[in-house]
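Chemist: Next one to model:
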Amino acid sequence: MQSGERKAERLLHPGPVLSKQYLRSHLAVVQPRCLCIFVLKNRCGLTGSSGEDFVSQLSSRERRGRSLVCGADSTKCSMPRSLWLGCSSLADSMPSLRCLYNPGTGALPAFQNSSEREDCNNDEPPRKIIPEKNSLRQTYNSCARLCLNQETVCLGSTAMKTENCVAKTKLANGTSSMIVPKQRKLSASYEKEKELCVKYFEQWSESDQVEFVEHLISQMCHYQHGHINSYLKPMLQRDFITALPARGLDHIAENILSYLDAKSLCAAELVCKEWYRVTSDGMLWKKLIERMVRTDSLWRGLSERRGWGQYLFKNKPPDGSAPPNSFYRALYPKIIQDIETIESNWRCGRHSLQRIHCRSETSKGVYCLQYDDQKIVSGLRDNTIKIWDKNTLECKRILTGHTGSVLCLQYDERVIITGSSDSTVRVWDVNAGEMLNTLIHHCEAVLHLRFNNGMMVTCSKDRSIAVWDMASPTDITLRRVLVGHRAAVNVVDFDDKYIVSASGDRTIKVWNTSTCEFVRTLNGHKRGIACLQYRDRLVVSGSSDNTIR
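Modeler: Down below sits the predicted model:
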């Protein structure tokens, strides 16, 4: 019996506090019979000395440890086996009596339901109350009958809100079996009432239906709200990327995903087959690389140097000869690897320093330079332009003709164009080194120049900007002179849409490339502007006020 008590204490778990009168009344019902009753103090609200005093007053019952053994002769309780009820439905069971067996009837006594739990506040004789649920009585009686021949342990969970009790049976041979009551079947009247409600519901307007459902939900408990939420949650989710192509709106889905970065695009490909198809058919990796080339100068330089720029910014030919999306998918990590190598070299100093000594009897300084993979072109204060071999660092050619310091230059695969403090602009053959043309317009030093696509812009210390049309190296004509700055114009830059100029008057002016008309003035610097770069509608300027804007 002691082992049974220990089992009871292990299997019992805390529950709601029961009144003393309630416990007393139920014990009075079963007192005349030989019973084995286990009561946990924390389950009955019997804690501390007051709880112990109460237990000691229950009709001379003997208290042993945390259990209570009662009966006609508690010291000679002949009950060989016990039944521990672990049902968690407190509404239909007597939680305080967890181990109960009646050898006279072979069944459990009736329990008082939860609605009358707090009504046991008087000394009236206890009533024998029938349980609310027939399934509960059947379960209890089945467990009691099973108790005659074998030891039964009923397991329950306080987290479950059900009247059913699951019995785990230990058989003589050591095996176990489970007794699970059948689920409640829906009655025919319920089915008819449900069909009638659905019929009326379908006849109402949408607003009436919503109002009716809101009223039903308001009458439910939190537990039911959770079930409704789990039912509605998947219905409220929509995969719009999959839904758009089904409606012939593939371009919208592709446009949405085209704003993703590389990491997010990789994740999008793995969502489902439809997302992968949208990513592949939309050539989204190609669009991502094109976006990076347009907005990042490092990407632009790599595209020109590595040669993969030829696969970008081109429409897909009708014959389908363009590289597939997988080509650009594999190209992206290679570009990232090159960029990381360049950035690592800058950060970690993985570079070698090589000096070119330009000094001679007449050399006094280098004012400007430009380079590529084969050569370096420099403009010197000694009025010359020197061309150096990039690999051997030897001077290959010296161009002479200016009568003042060479302040600015630019070259392409055909010509070198230089501006000098002698107020002239000269054009040279890049291979032969011969002077091809001399442009005379400015009345003071030419401080900066840029040319591209048959057009050249020069600026001067005389506060003017000259726009030239270049039909050929020998056929260059003045188109327009732009006047507006109040100090020397130090730098110019342009594209197909705008010409941007910066001056010592602390302003940046924007002009229309086609019409050469003034557009706007950009203010912000507090001192003269020394340098400027304009690309992709972004202007970056550096000033003597120690700021970059």
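
Chemist: Going by C-alpha atoms from here, please, whenever you check contacts or count neighbours.
Modeler: Noted.

Chemist: which helices and strands does the helix or strand Val500 falls within pack with?
Modeler: Following DSSP states H and E, one finds Val500 within strand 498-503. Using 3 or more Cα pairs under 8 Å, 6 or more residues apart in numbering; DSSP states H and E, the elements in contact with strand 498-503 are strand 489-494, strand 508-512, strand 529-535.

Chemist: quick one, which of the ones you listed is packed in tightest?
Modeler: strand 489-494 (a mean of 25; mean count of other Cα atoms under 10 Å).

Chemist: Give the full set of residues in contact with the closest residue to Arg520 other than its chain neighbours.
Modeler: Sequence neighbours aside, Val510 is the residue nearest to Arg520 in space, at 5.3 Å (criterion: Cα to Cα, 6 or more residues apart in numbering). Neighbour list for Val510: 498-501, 518-522 [criterion: Cα atoms under 8 Å, 6 or more residues apart in numbering].

Chemist: Relative to Trp511, how far out is Asp53?
Modeler: To Trp511, Asp53 is 100 Å away according to Cα to Cα, to the nearest Å.

Chemist: What of Ile440?
Modeler: Applying Cα to Cα to Ile440 and Trp511 gives a distance of 23 Å.

Chemist: by contact count, what packs against whichever strand or helix holds Trp468?
Modeler: Per DSSP H and E: Trp468 is located in strand 464-472. Counting by 3+ Cα pairs under 8 Å, 6+ apart, the packing neighbours recorded for strand 464-472 are strand 455-460, strand 475-483.

Chemist: Just say which of those is most tucked in.
Modeler: strand 455-460 (a mean of 25).

Chemist: now the helices and strands packed on strand 464-472 in CSV, with distance to Tyr371?
Modeler: Supplementary listing: the helices and strands packed on strand 464-472 in CSV, determined by distance: least, Cα to Cα, whole Å:
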stretch, distance to Tyr371
strand 455-460, 20
strand 475-483, 25
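
Chemist: Now show me the structure for the sequence below, then we'll compare the two:
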Amino acid sequence: MAAKQIEKAISHFKELDKEQRKLFLEGLVEECNPQEIYTLQQILQDKCCNRFDIVSALPLELSIKIFKQLDGKDLCNCREVSHRWKNITQDSTIWKTKCLEILMLDQRLEVAKEKESSNEDWEYFYRKLYRKEINWKNGKAQRIKFLKGHKDRVNDAKLKDNTLVTGSADRTVRIWDLETGQCKLTLNGNVFSCVDFLPTEKIVAASTYFRSSFIWNMETGELLNELRGHVSAVRCISLSESFIASCAFDGSVIVWNWKLGEKIVTIPADASLVRIFDTTVLALCGKDIKAFDLLCGDCIFSATFETGLLGWSYIQKYLSTMPSIDELQERILELPNIINRIGHGPISRAHDFDTRRGRLVSADIGAFNLLLFNEETRSTVIEYPCKDLDGHSFHKEKIGTVNIDHYRIIVGYQSGLIAILEFD
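Modeler: A predicted model of the protein is given here:
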């Protein structure tokens, strides 16, 4: 609805009584786009020769619907306008909507269900979520936790919800509960280069530099399968509900049915990294990211990224947040512009992406940078304590691996120490 149409439609507004005005405005606002409501307000003020509060004149349900379009900061400003607006902004459904908008970024809607069963106020809950967002954006870690147990460098770490699995050169895989900070299970074997796990299937997989991959029950520690087939050391593995893909230093990719322990296909991909999705295997082959059919090994498509490892890191993390990968090829081909915005500057090998917020954490010796590229590209040094609880300084230690999840940075050091930076 254009401004002239609004002005014409409202020409007889003064002749209506209070109840008729409410009905009239309700129908008029329904026809407006959100950005046109301000125009409507201004015209009402001009024509009625006073400050006309259109929001207060509307039924409460419609006023709440309008306020839901605002962000948290604007809602707090609105409550200073009048008592009526203050009462509207106290409606719990408004703040619940704001909470869901933040939680949707991380696909953590189950957190809202837990919150709904508690007595916590939705506005207070939103303030906590908003504070996390601001701290994460500004790189200000609020606390740091340490997990001690590994005796040698941490080569890989995978974090899902509150479970962390780490593989180390000390010949162990450890499963940690991040809520308690305790190691729930230690799995022994060989020098582990990479790990992955599936909470739904309750299995954990790890590969060694000695050409083997192991599958355990992550609750009992029972060894379910040992997979052998590579002729060189395994450098990367990836699990799905039925299959596991492993990539060796000779570039070969082998797909197994981990439940049966059967080899499905060997793909001479010249790959350095691999990720499995349903019936598709994604691999980084030089500067090309290729997708292979899981059952026959045929290359489905290939896309070239000049950024190489950086492009791969973004893509596999981006796709992992998608509910479906039916349009895998289209999604990948859309990404170069996003990746190119980061630039071709030096990025540490120890890095990870928060793709939903457009952020990259890159770690060097004891230092972190948070790169924001969804707005004007800028870098922020992450602030965090540089000593553990025993007074040991790890600020100059070499970092082996970095993993990001929901306002947390998991850091595996070459000494075996694991640090968790939290941005609450």
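
Chemist: And the TM-score, once the two are fitted together?
Modeler: For these two chains in superposition, a TM-score of 0.47 is obtained (TM-score structural alignment, normalised by the length of structure 2); 269 aligned residues with a Cα RMSD of 5.2 Å.

Chemist: Just give me the closest of the contacts of Val510 of structure 1 to Gly48 of structure 1.
Modeler: Leu522 (84.0 Å; Cα to Cα).

Chemist: Would you mind confirming that that closest one is in contact with Ala502?
Modeler: No. With contact defined as Cα atoms under 8 Å, Leu522 of structure 1 does not count as touching Ala502 (9.4 Å).

Chemist: overlap in contacts of those two?
Modeler: If you check Leu522 of structure 1 and Ala502 against Cα under 8 Å, 6+ apart, the residues they both contact are 508-509.

Chemist: Between the two, point out the one with more neighbours.
Modeler: Ala502 (30 against 13; other Cα atoms under 10 Å).

Chemist: Quick one: residues contacting that one.
Modeler: 489-492, 508-509, 529-532.

Chemist: Could you measure from it over to Lys509 of structure 1?
Modeler: 7 Å.

Chemist: The helix or strand hosting Leu439 of structure 1: which residues count as buried?
Modeler: Element membership for Leu439 of structure 1 (DSSP H and E) is strand 435-440. Neighbour-count burial for strand 435-440 of structure 1 flags 435, 437-438 (criterion: 16 or more other Cα atoms under 10 Å).

Chemist: need these in CSV with distance to Leu380 of structure 1, can you?
Modeler: What follows is the buried residues of strand 435-440 of structure 1, written out as CSV (distance: Cα to Cα, whole Å):
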residue, distance to Leu380 of structure 1
Met435, 17
Asn437, 20
Thr438, 18
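
Chemist: Quick check: of the residues you listed, which lies closest to Ile476 of structure 1?
Modeler: Distances from Ile476 of structure 1 to those, taken by Cα to Cα, are shortest for Asn437, at 8.5 Å.

Chemist: Please name the nearest non-neighbouring residue to that closest one.
Modeler: That would be Val427: by Cα to Cα, 6+ apart, it lies 4.9 Å from Asn437 of structure 1.

Chemist: ok so, going back, just checking, next helix/strand downstream of the strand holding Leu439 of structure 1?
Modeler: According to DSSP H and E, the helix or strand after strand 435-440 of structure 1 is strand 446-452.

Chemist: Mind naming the longest helix for structure 1?
Modeler: Longest helix of structure 1, by residue count under DSSP state H: helix 325-348.

Chemist: and that one, what other elements does it pack with?
Modeler: Looks like helix 325-348 of structure 1 contacts helix 273-281, helix 284-295, helix 297-306 (3+ Cα pairs under 8 Å, 6+ apart).

Chemist: got a markdown table for those, with distance to His251 of structure 1 and mean neighbour count too?
Modeler: Formatted as a markdown table, these follow (distance: least, Cα to Cα, whole Å; neighbours: other Cα atoms under 10 Å):
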| stretch | distance to His251 of structure 1 | mean neighbour count |
| --- | --- | --- |
| helix 273-281 | 9 | 17 |
| helix 284-295 | 11 | 18 |
| helix 297-306 | 27 | 14 |
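
Chemist: mind giving me JSON lines with those helices and columns for distance to Leu257 of structure 1?
Modeler: Formatted as JSON lines, these follow (distance: least, Cα to Cα, whole Å):
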{"stretch": "helix 273-281", "distance to Leu257 of structure 1": "8"}
{"stretch": "helix 284-295", "distance to Leu257 of structure 1": "8"}
{"stretch": "helix 297-306", "distance to Leu257 of structure 1": "21"}
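
Chemist: Of the ones you listed, give the one that comes closest to Tyr140 of structure 1.
Modeler: If you check each of those against Tyr140 of structure 1 by Cα to Cα, helix 273-281 wins as the nearest, at 54.5 Å.

Chemist: Can you tell me what sits against the closest one?
Modeler: 241-242, 250, 253-254, 257, 268-270, 285, 325-326.

Chemist: again, only using 7 Å
Modeler: The contact list for helix 273-281 of structure 1 (Cα atoms under 7 Å, 6 or more residues apart in numbering) reads 241-242, 254, 268-270, 325.

Chemist: Just the buried residues of those residues.
Modeler: 241-242, 254, 268-269, 325.

Chemist: In helices, which of the residues you listed fall?
Modeler: 241-242, 254, 268-269, 325.
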